[in-house]
Structure formats: structure tokens, C-alpha cells
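Participant: only geometry, no sequence info:
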């Protein structure tokens, strides 16, 4: 636990990628497998759900620190993070634990779930008395289910690759899908023999950067293929040894969520892996909001399956006849994908994502202009000789999205952020005008500089009108230009509309609240889209 807490501090104190990888590699080089397995688990984004309610932890911390509720609340309001607030208020125990991370997770943390409140309280307070400040901070982060430290899985992969000498793609492959943080798994993760592909395990997804520069900078247009960029769920469909598995890019096994796709995939040849986009589809794409209707349901009855049919828009072939073909040129993979889709009687559930037929960049530019009319987000540009890479890489694939919708809205609610932003008000709700009142329209938390965030935070603290739990209602004075990718009618929202990927483009200090847009403007956008 001591070394893991030190690692957490090292990672939290730097923003430099190289330093993070160095710290991770040093930890994994020295950590025993039983500790390293749990470290990989937590650092790659997997964490236990909140084991104990926040109000209980706060009450136990107040008791242990002998501080009144008002003082705890003031400290929490200043710090903004429960785990950190508790670790700062707890009296110095004078202790420091040399027990391994595995002990603290498997014997102290996870058993809390099955204990009654009295036993939980006793165990948590006992743990606080055995840990120093940094260790208690990490322990609190694990208990609250809020363990975040600014490390992506790709950095963990780089560190493990450095320690083991195994190629990054093999390490990334082994981390995909379901696994348990055991010593055996960790040793397998570092094993030199890379022929251990699990039956159900997907390949790491290849991701594209946004297009940089002009189209002509990519060279000859005949060396590229353009495709529509769809707004769905990026997925891999796997057919191996008579079984079907569907994985999302978020590493969720979603086979049961899409029974019609699983049924269609059963007709694929064994040893096939397709990469594509799950789309709500009825003779063409439906709005993403329709797909969300399915995603949010625990059970899928005949009614919702009929109302929101789906299809896989397949755009790459990663495995055929049980052979990994990711290193083959894209043109080779695409040709065989076309043959496979034509030969598979999938009842329209597995479709070939259509290519854009353009002889030159002018044709591609015209297709990009037409993308929104086709309910596409833009275009994907794929070099015909490019292999299928791992993670986000430049050069082989580029994404070229259409210009977003924009409008001006007023900040009306704010709440604190997470991680490094836990002490700042960075998550905002914006309103637009309707009949002389501001109605909530969208939430956004990205797009501002650090300096702007600090200014908005100060404004929120000075101009709070009401508090509702963590949310503050603020004076409607600040105007921001928002951007979003899509717009759809939604009876679940007070404004009657829902947007996709809202973010702040800029703080409109030149505008007054009455200059912000109205709901009527948004309805006009919907009508222009034919929705």
C-alpha cells in the first residue's frame, strides 16, 4: 500500500506523459504480481463501486477527527473532494502500513460490502488509524469509488510493454475484455508468448485523429478511401468456435443488448472479427436518441426491438479464418470484407458501410458538404495501404467531422468537477429563452482555459442564488457560445430537445443574457434538419 500510494502521488504531481510512464514502469518492475494485478486494475480505469454512502463516511470521519459538522462542511466546500477532505482532517496516526496492496483490497476493502454498518464503521476507522495521510487518501478514493489519477490505459500499456519487452499491441489485446486482477493474469499479461488470444477477446480499436490541414496535404486522392462517419456505438463482432461476442469500444460485452445482431453474426464463418458501428437503422440511419432508448433499458421487449431496429455498419475486417489480418493493407481488408458481407445472409443486420465514390478531393469535399443530410457526422478518410493500428495514431486514418451547430446560452447552474477540478465549479448547465424565462438546455464542462475556469468559479461563489445538494443556481449573467454535434426532439428534457456532445466554444463577454438564443432558434435548427 505504501508503494502504491507513492505511485499515486507521483502520477498526480505531473502532467508529462514520459514521467507518468517512467513512474508506472518503476512500480511494475518492483511490485509483486499480486499487487501489480490490482494496480493494473485500478489504473486502467476499473474500480469497485462505492462501497459506503458518502454521508456515512463523512459522519465517521467527523467522529474520528473530532470536528463539528459545520467545520467539516466548510472544509469539504473548500477542498471539493470527499476522499481528500477526510484524509486532511484525520489526526496524524503516526502509523504507516507496509502491508501489500492486495491485503488492503482483498482483505480490508472488498469485504466491507457484506458487513453491517457497525462493522463497516469499525473497519474503516481502524484502517484510518493504521495508514498515514497519503495512504489514507488512496484508501478513501477506493472506498468512495472515485479513484482517478490522470492515467489512461494506453500509458499503462506502454509501461507494461517496457517492463516485459512484449509489444504494446499484444499487451493492449490482453487487457481488452473481462479479466480478474489475479497474479496469474498479471504474469500472463507480461508473458513473452503472444499466441494466447482469448476466445471472446476483441482487438484494441484503431482510432483516428481529426483531420489536420487541407485535403491536398494528404497527397493523391486515389490513395485514399472516404466513408461516412456514423454516430452509433463503435463495436467489434466476433465469431469464434461457434460462439458470438459483441464488444463495445468501452470494453463492454453487449451481445445480449443486441440479440438481432447476435443472430445475424451466427451466420458468419468461424474465425471472423468485424469492426463497425452499431446504428439504429430502418432503411437508413435513425437518430442516436432512438438508440439511447434501447441502451437505457434492462430488458428488451418485442415492442422496443420493433421500434428501434439496429444494424452493424461494417467497415473493417480484423480476422478471417482465425487469422489476424490487421497488418494487411486496408484495401486488401476492405475487398474481403465486401465479399464476406455479400456472402452472409444477415437479413439486413450486417451491412457494408458504403464508400464515398469520388475521383478527386473536390468530390470528397462535396460529399463532406452532404454528410449532415445523410445523417452522418462527416467523413472518415482511410489510406488504402494502411494497416489496422492500435489506439489513436496519425497518418492511416483521419476523421473529418462536419461543422457543429452553435448557439449562445446563459449559465444558470454549476457544480464541482472531478479529480483535479474537484475544488472548482467546472460542470455547467446552460439555459435558453422561452416565453421570457431561461429553460435548461444543455450541460457542458469542456472548452474553457484554466484561467477562465477560475474566473467562472469565482463568479459562481459570489453569485449563488440557491443550493440543491451539489448544484448551485447562479445569477443568469454569463453568456457562452456552445457547440454540439446533433440535435433531436426529446420529451424527457424540459426544453423538449436533446443535443449530442455539447461543449463551450468561447465565453461571450461581449454579450448580455438577453442576447442569448431562444428555444425558437433551436426548433428552427430541428426543422432545417427535417426532424
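Facilitator: Okay, I see it. Since the model is a prediction, treat every value here as computed from it, not as a measurement.
Participant: make it CA atoms for all contacts and neighbour counts henceforth
Facilitator: Fine.
Participant: show me where the stretch 101-250 of the chain has its helices.
Facilitator: 101-102, 117-130, 133-144, 153-164, 168-175, 183-189 (DSSP state H, counting those that start in this stretch).
Participant: check it against this one:
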């Protein structure tokens, strides 16, 4: 397939919001692609170069892309600036200023390989090299192709579908039914690389999936929880249960293999282990991944080091929770403190100031053998035998019971430790990758009205939607509380749930009527939360949340956990929003846990 034909498919996808039409277009596109290019086409249509967990970054922002377009097409700075101001999308600008090149001789694979090389450029003079390489590529292709390549590089493709839609298309391609779709989705959850899945099906049909297996270095879609708030209902629904403390941490999947080749350089490997001379030069593959399947290894050098030292295994995949704690008091810290590592360059030093505990609660693979089909009881038994004593990795404590009153007592114990509550699991259940079922239930303080009252916040701007929300033009919005002392609005949370599809569209249309070209003068916003569209601080909304915690990123100094919109407060002026002093008062009534 040449790049011009590929761009035509992307254009069809952009011009419909109907799921069935999107699925049909994807099926036709996959059908037209060769086996060797189908993975590349799928990645690019999703705005990626590889699967999410290993996708390289272009590190090209709008300012540099303007330079690329100027260098490639020479439209003149004033015209380029005017078009960008008018269209607000550099892909559309490229469509306008590109030449009349036919682009018939440029294949999809050619462009993909060029983009892989582009993303790999780094070091001294990298910006100039990227501008030169990308501009040279753009002038070889037609206008429509240039539009989508610009968007792919900027990460603004937004065609309104996700990997799950691709699974629907693949199922349609092989004329499958609900059972075949479930098999494809099950394989994807165990090996979430949609390019690999598509290539196997394209080559050998459903039988090709037999070659797709669990693998160290390929994160597994984590199992998720349902919610119940009554111990009697929990026991009635689940029978005998295994309950564990729920920590205010972050989900981390650990992959370690003492025999797997390391792709990173020795210096990269050494940088993980700080001053630990014993581990420097160690040829051990170790990675950590977030619940969103992102590689987080360099945020958690302490977990990576502990995996090598504390795990009695040749290879292993663990599921668990990372929790930061105060090294002087032992008290657990809000999960936002851990998230600070994402922005720190000197993570190793930061890890010394805010150390972690990694509470392992599941084992998914051991020494090359998948364990997901074993019962939870069996998996925990295996897990307990491979963790050596140490400062970082611990087996998460559990309590087995079939009595509601005992479950309630264990829940009360979690409250005395100021923990979030419990995760209650069926001991005889297999690990259900990617599923949200009643095999795991979240029994939290929040379900007992932890945050007793709602909070009124002011909307400062919104973020463009991604995936399924792309068609709404908004995926979430940034909100703030009012600080009377400084007469400013200080950010406290981003909100992206609690609205129906229609409400998303309606609110975005309402916000567009008050959009402005820069941050509101009275808004105090960390650049970490820069929005795609700023609005005048006029609309007040009521939000609920599970909990209020301290934040080093939000300028209010606090953040709402799991916020959801309840309604627009037409009766509130912006200055009538919840005040910063009220937020401080709410927080004072909450404690941090220790264990």
C-alpha cells in the first residue's frame, strides 16, 4: 500500500463518528494491506510507531513543526502564522501549504521506516537534524498524506478509535462471532501489542493467535475491581474471600528475567542502580509498567534493584502496589508524591528522600511458566516462596474469611491504619487480565462517604479528547478553587468522568463560547497542566470525589482523587466556588496511613 492510499483511509476514518463505519473502514484497510505492513499501518492509524509500552517519542512540539513546514514548503512566516491561528491544527496547515506532489511512489513501509529513524535522532544538533529529515519526507508525499504524518508526529491524530475497535475489525475480517472476538481480546489482554495480533491474524487467521504468548517485557492488561460497599453483600456474592489492604499508591507490574538480553546500553542499566556497585553491569532484564502499560522503570530504580536482589526466580512477572513513605515516621505518603518521580531527572536521589514499599499481591509468570490460570490461593502460595527478606518488596497481607462480621472487622482495621480500605478477592479465581469482574471487589472508605460533601470548582480550560472521546472534541477539563487571599483561581483537579456523551458535547460547545487565546489572568496554573483550550473562568461545576490529598503539582496544594462531575452550578459566581480555606479545613480531618 502506498502512503497516498493509506492517507485516504485515515481521511475516511476522520470523517465519521459511527462505530460500525469506523470498524468497516478499518477492516477494508487491513484487508488491502500486506502481512508485512499491517502492523505498521495499525500503529500509524493509532498515532503510534509501536505498541504503547514501547512506543518511541518524536519529541517534536508545535513550534518545531512550524519550522518543519516553513523549511519544507516555504510559504512565508506570516502566511504560516496566519493559517495556524485560523485553523489551530498544523495538520490542516500542511494540507493547505503542501505542494502538488503525487506521492504515488512512496510506500507505507517507506514512511514508517523514515519515522522510526526520525524518532531515534537525539543528542547534539538533534533539532536541526529532525527538521531537515521530516521536511525532506513531507515534500515527497501528497497533501493529504502530509496532513496525517504531521499529526502522527505531533500526537494529534485523534481518529476516534482504540485498539478495541481494531479487534472488532479483525474479528469482522475473519467473519468471526462473539466467541472469536473474545479469543482475540483475551490474547490482546495477555499480550497488548495490537500490531502483533493483527499481523498474526492477517497471516494465519485465528490459528495465528496460538503463537501469541505471555512474554517478559510485554506488560499484561491488569485485572480491575468492581465496587461493593456492604460486607454482607460481598460475602453473599463471593462466598469465601481473601481480603487485602488497599493502599494509596500506584499499580506497578514488575518484569524480571536474568537471562533475557538487555536492549538498553550498559550506562543506561547502570544509571538505575545508583551507587550499588554489585549491580552495576548486571545483565538482568528488569522493567516496571504502569496500569496504563507505560514503561515506568526509570521512575522506580529502587523496585528494579529490589527485584534483582529479593526475588528468588530466574524470571518472573509480579502485580502489586508501590507506596511512598516518610523515612522518619514510617507514615505512608499520598500517591502524588510518587508521581513526582515522573518529572524528576535525578530520580535515584529523589528515591532516597521518598523511599517506596512494593506490596506484591499477585504473580503472573514464574520461570517461563504462566500462572494466570492457577487459582489466587495457589498463586499467593507460590509468591510467598520467592520473596526474600528486604526493604522494598513485601508480600501483601491477606485475610481469608466467609463471615461478613470478620470482613467488617478487617475493614475497620484498615481504617485505623488510615488506609483506603480493602480489595476483596475470590481465592479460587484465575487472574482475569483486562477484566473488571466480581472476582475482585473494591471495598473502600470512599464508599462510606469519605468525602462527605461535594466541591464547587471553576473550569479554566479543557483538553482535546483521545480515543473514543476524540469525536467530542474534549476529553476532560481543568478546574480550580478560589483563593480570596490572592484573588486567584488555584488548580485542584482535572475532571473527565460523570458526564454522558451528550453532556460532553454540550459542555464543550458552551466552553467554546468563552474560549480565550491564553491563560486567564487570575488563574494560577503549573505548566504541567497546560490545557489545549483556555476559557474565561465563568462556569462553576459541582464535583464529587473519593478523597482529598496533598499535591505538589496543583497550585491549590491539594488534589481530588477520582473526581466526577455532578452538575453545572448556574447559581454560583466564580468567586462563590469552594475556597482554598475550605479545602484546607476538609483536608485537616483526614489522616495518612502507616503499616
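Facilitator: Okay, I see it. Everything numeric in this text was worked out from a predicted model, so none of it was measured.
Participant: picking up where we left off before, who wins for proximity to residue 515 of the first structure among the helices of the stretch 101-250 of the first structure?
Facilitator: helix 133-144 (42.2 Å; Cα to Cα).
Participant: using CSV, lay out the helices of the stretch 101-250 of the first structure together with distance to residue 233 of the first structure and mean neighbour count.
Facilitator: Output for those, formatted as CSV (distance: least, Cα to Cα, whole Å; neighbours: other Cα atoms under 10 Å):
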stretch, distance to residue 233 of the first structure, mean neighbour count
helix 101-102, 35, 22
helix 117-130, 40, 16
helix 133-144, 29, 23
helix 153-164, 20, 21
helix 168-175, 20, 22
helix 183-189, 28, 17
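Participant: TSV for those helices, including distance to residue 461 of the first structure?
Facilitator: What follows is those, written out as TSV (distance: least, Cα to Cα, whole Å):
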stretch	distance to residue 461 of the first structure
helix 101-102	39
helix 117-130	32
helix 133-144	26
helix 153-164	35
helix 168-175	43
helix 183-189	47
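Participant: closest one to residue 210 of the first structure among the ones you listed?
Facilitator: helix 153-164 (18.9 Å).
Participant: what does that closest one contact?
Facilitator: Residues outside helix 153-164 of the first structure that contact it (Cα atoms under 8 Å, 6 or more residues apart in numbering) are 17, 20-22, 24-25, 28-29, 40, 43-45, 166-168, 171-172, 190-192, 391.
Participant: select only the buried ones of the residues you listed in PyMOL?
Facilitator: Selecting the buried subset of the contacts of helix 153-164 of the first structure in PyMOL, with 16 or more other Cα atoms under 10 Å as the burial test, is done by:
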select buried, resi 20+21+22+24+25+28+29+40+43+44+166+167+168+171+172+190+191
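Participant: return the residues in contact with residue 482 of the second structure.
Facilitator: 488, 489, 490, 574, 575, 576, 577, 578, 579, 580.
Participant: can you tell me which of the residues you listed are buried?
Facilitator: 488, 489, 490, 574, 575, 577, 578, 579, 580.
Participant: just the ones of the residues you listed in strands?
Facilitator: 488, 489, 490 (DSSP state E).
Participant: how about the nearest residue to the aligned residue in the first structure for the last one, chain neighbours excluded?
Facilitator: With the correspondence set by TM-score structural alignment, residue 490 of the second structure lines up against residue 440 in the first structure. If you skip the residues right next to it in sequence, residue 440 of the first structure has residue 431 as its closest partner in space, 4.2 Å away by Cα to Cα, 6 or more residues apart in numbering.
Participant: secondary structure element holding the one you found?
Facilitator: For residue 431 of the first structure, the enclosing helix or strand under DSSP states H and E is strand 425-434.
Participant: and if you look at residue 304 of the second structure?
Facilitator: Residue-wise, residue 304 of the second structure maps onto helix 301-310 under DSSP H and E.
Participant: before we move on, the earlier item: may I see the ones in strands among the buried ones among the contacts of residue 482 of the second structure arranged in CSV, with distance to residue 97 of the second structure as well?
Facilitator: What follows is these, written out as CSV (distance: Cα to Cα, whole Å):
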residue, distance to residue 97 of the second structure
488, 42
489, 40
490, 41
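Participant: residue 216 of the second structure: which of those residues is nearest?
Facilitator: Closest to residue 216 of the second structure, out of all of those and judged by Cα to Cα, is residue 490, at 43.1 Å.
Participant: gap between the closest one and residue 459 of the second structure?
Facilitator: Going from residue 490 of the second structure to residue 459 of the second structure by Cα to Cα, to the nearest Å gives 11 Å.
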